[in-house]
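[1] Below are the sequence and a predicted model for it; my questions follow.
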Amino acid sequence: MKLIRFILAMALLVAGPALAEPAPDELVKKTAEEVLAIVRADQELRAGSPKKVLALVEEKVLPHFDFARMTRLAMGRHWREATPEQQQQIVREFRELLVRTYTAAFTSYRNQTVAYKPFKMEPAANDVTVRTEIVNPDGRPPIPVDYSMYKTSNGWKVYDVTIENVSLVATYRGTFTEEIRRGGIDGLIKSLREKNQSLAQQEQKKG
């Protein structure tokens, strides 16, 4: 369930690049409200059309996430053990896994809204946390979602998402460590590739 909630959290952070670089909290709020309006108005997106969701993710989500940094953090010390070629493969497969998992789980959206926590940052800050909550329309407790973001030459990028105090990066670090323990770096790459192939097959069945 936590991964599905991460998927929803990603869905609330999609938008095209702005002309002026917004503050991180403004970026989260502006894009969340924009994408919620898009999703509510699009029956195919709400139904989880694989092709349409995948196109949306590729165009809108990826520019706001630094998947290379997420992968390095998830790998931990094992990152330095991988060759440059292996590193590229892992980043590519991990990025694809998150995107395909997102696509498969998009039907979890059920008219949730977003509440934004007070945000303050130092003028020179280059690493911040933007805190939000996903509010369920059925009265269930809100789900805390924190975006870890850092400043780049291309604006603020998300490098981790923490949902109900569980870090996405930390979760995958445990998974990656276990895969590497069992099969080495190549074993991790193989495992990621197989998961992606399985998700791709599921998408094809859904059409």
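    Received it, and whenever you're ready, just let me know what you need. None of these values were measured; they are calculated from a predicted model.

[2] drop to CA atoms for contacts and neighbour counts, all remaining ones
    Noted.

[3] what ranges do the helices span in this structure?
    Per DSSP state H, the chain carries helices over the ranges 2-11, 24-41, 43-47, 50-56, 67-75, 84-105, 168-206.

[4] who wins for proximity to residue 136 among those?
    Distance to residue 136, taken as Cα to Cα, is lowest for helix 2-11 among those, at 11.7 Å.

[5] wait, which of the helices of the chain is closest to residue 153?
    Among those, the nearest to residue 153 by Cα to Cα is helix 24-41 (13.7 Å).

[6] in the closest one, what counts as buried?
    By 16 or more other Cα atoms under 10 Å, the buried positions in helix 24-41 come out as 24, 25, 27, 28, 29, 30, 31, 32, 33, 35, 36, 39.

[7] I'd like the distance between the third one and residue 130.
    With the distance defined as Cα to Cα, to the nearest Å, residue 27 ends up 10 Å from residue 130.

[8] so which of the helices of the chain gets nearest residue 159?
    Smallest distance to residue 159 across the helices of the chain (Cα to Cα): 5.2 Å, for helix 67-75.

[9] try this one side by side with the last:
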Amino acid sequence: MKRCLMFSTGMMALLAAVPTAIAPYSAQAASRSAATAPAAAPSTPQAPIAGLYKALEQSEHSGAGIGKRSAMIAPQVDRAFNMDAILKRSVGLHYDQLSPSERDALITAFKRFTIARYASTFKPGTDATFTVAQSSVDEGRTIVHTTIGNKNDSPESATPIDYVMVQGPDGWRIVDILLDGHISQVAAQRSDFKTIFSQSGASGLARTLTKKADDFLQE
């Protein structure tokens, strides 16, 4: 499970185990609670994560092809992630110098890549299980603690994944993902993104992400 959660460009990251003082609850229950919040402005840090996990559960249980699974996941990815903030930190200072059209194209490619990766990973028969715990504050960051495992595994063997959340005009959004407590998605992908960007610019990075998305979408 841990390997399938890693983006091929190093885009996913892991965080330390959920603190024992934080009692996890199921993603399904959390998503029902989140459904009462405005769609465009999740009212709690957990709400967008619960919505994303619910979509992934539906994807793997749908029996649908990857195109339909992508369509199921896409709205929750759009709602959960602040793609602009993630790309800005991943690309670096040059991101602010992009034209609006270059930035839009890069965000579109990054979003498509993210959706395709999720649809490819959580396919029918995956049998992943999701839990979402309460949020905590660490060094000024709001972090939502979660785990992803397999229904045949013990809870202790589930992979802990934490999300760094920031509240903006559109509600709470993901700005980083942490694996094993310290491996940051943004940090892991920064080297790859900067290298591609320096060699071929925003258009080259967008093409690379589009190609990776196309590869994920082949079933």
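    That came through, no problem. Everything quoted here is computed from the prediction, not taken from an experiment.

[10] Can you give me the TM-score here?
    Put the two chains on top of each other and the TM-score (TM-score structural alignment, normalised by the length of structure 1) is 0.72; 191 aligned residues with a Cα RMSD of 3.6 Å.

[11] Adding distance to residue 6 of structure 1, write the buried residues of helix 24-41 of structure 1 out as TSV.
    Listed next are the buried residues of helix 24-41 of structure 1 as TSV, based on distance: Cα to Cα, whole Å:
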residue	distance to residue 6 of structure 1
24	18
25	18
27	18
28	15
29	17
30	19
31	16
32	14
33	17
35	16
36	16
39	17
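
[12] Out of these, the closest to residue 85 of structure 1 would be?
    For the buried residues of helix 24-41 of structure 1, the nearest to residue 85 of structure 1 is residue 24 (32.8 Å; Cα to Cα).

[13] Return the residues in contact with that closest one.
    Counting by Cα atoms under 8 Å, 6 or more residues apart in numbering, residue 24 of structure 1 touches 128, 130, 149, 156.

[14] swap in residue 213 of structure 2?
    With Cα under 8 Å, 6+ apart, residue 213 of structure 2 has these contacts: 112, 113, 114, 116, 117.

[15] Recalculate using a threshold of 10 Å.
    109, 110, 111, 112, 113, 114, 115, 116, 117, 120, 207 (Cα atoms under 10 Å, 6 or more residues apart in numbering).

[16] likewise residue 68 of structure 1?
    With Cα under 10 Å, 6+ apart, residue 68 of structure 1 has these contacts: 74, 87, 88, 90, 91, 92, 94, 95, 159.

[17] Now which of those residues would you call buried?
    Neighbour counting by 16+ other Cα under 10 Å classes 74, 87, 90, 91, 92, 94, 95, 159 among those as buried.

[18] Redo those as CSV? Include distance to residue 180 of structure 1.
    Shown next, in CSV, are these (distance: Cα to Cα, whole Å):
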residue, distance to residue 180 of structure 1
74, 12
87, 13
90, 12
91, 15
92, 17
94, 14
95, 18
159, 22
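
[19] which of these sit farthest apart?
    87 and 159 (17.0 Å).

[20] tally of neighbours for residue 178 of structure 1?
    Counted with other Cα atoms under 10 Å, residues neighbouring residue 178 of structure 1 total 13.

[21] Now check structure 2 for the residue matching it.
    Taking TM-score structural alignment, the alignment pairs residue 178 of structure 1 with residue 195 from structure 2.
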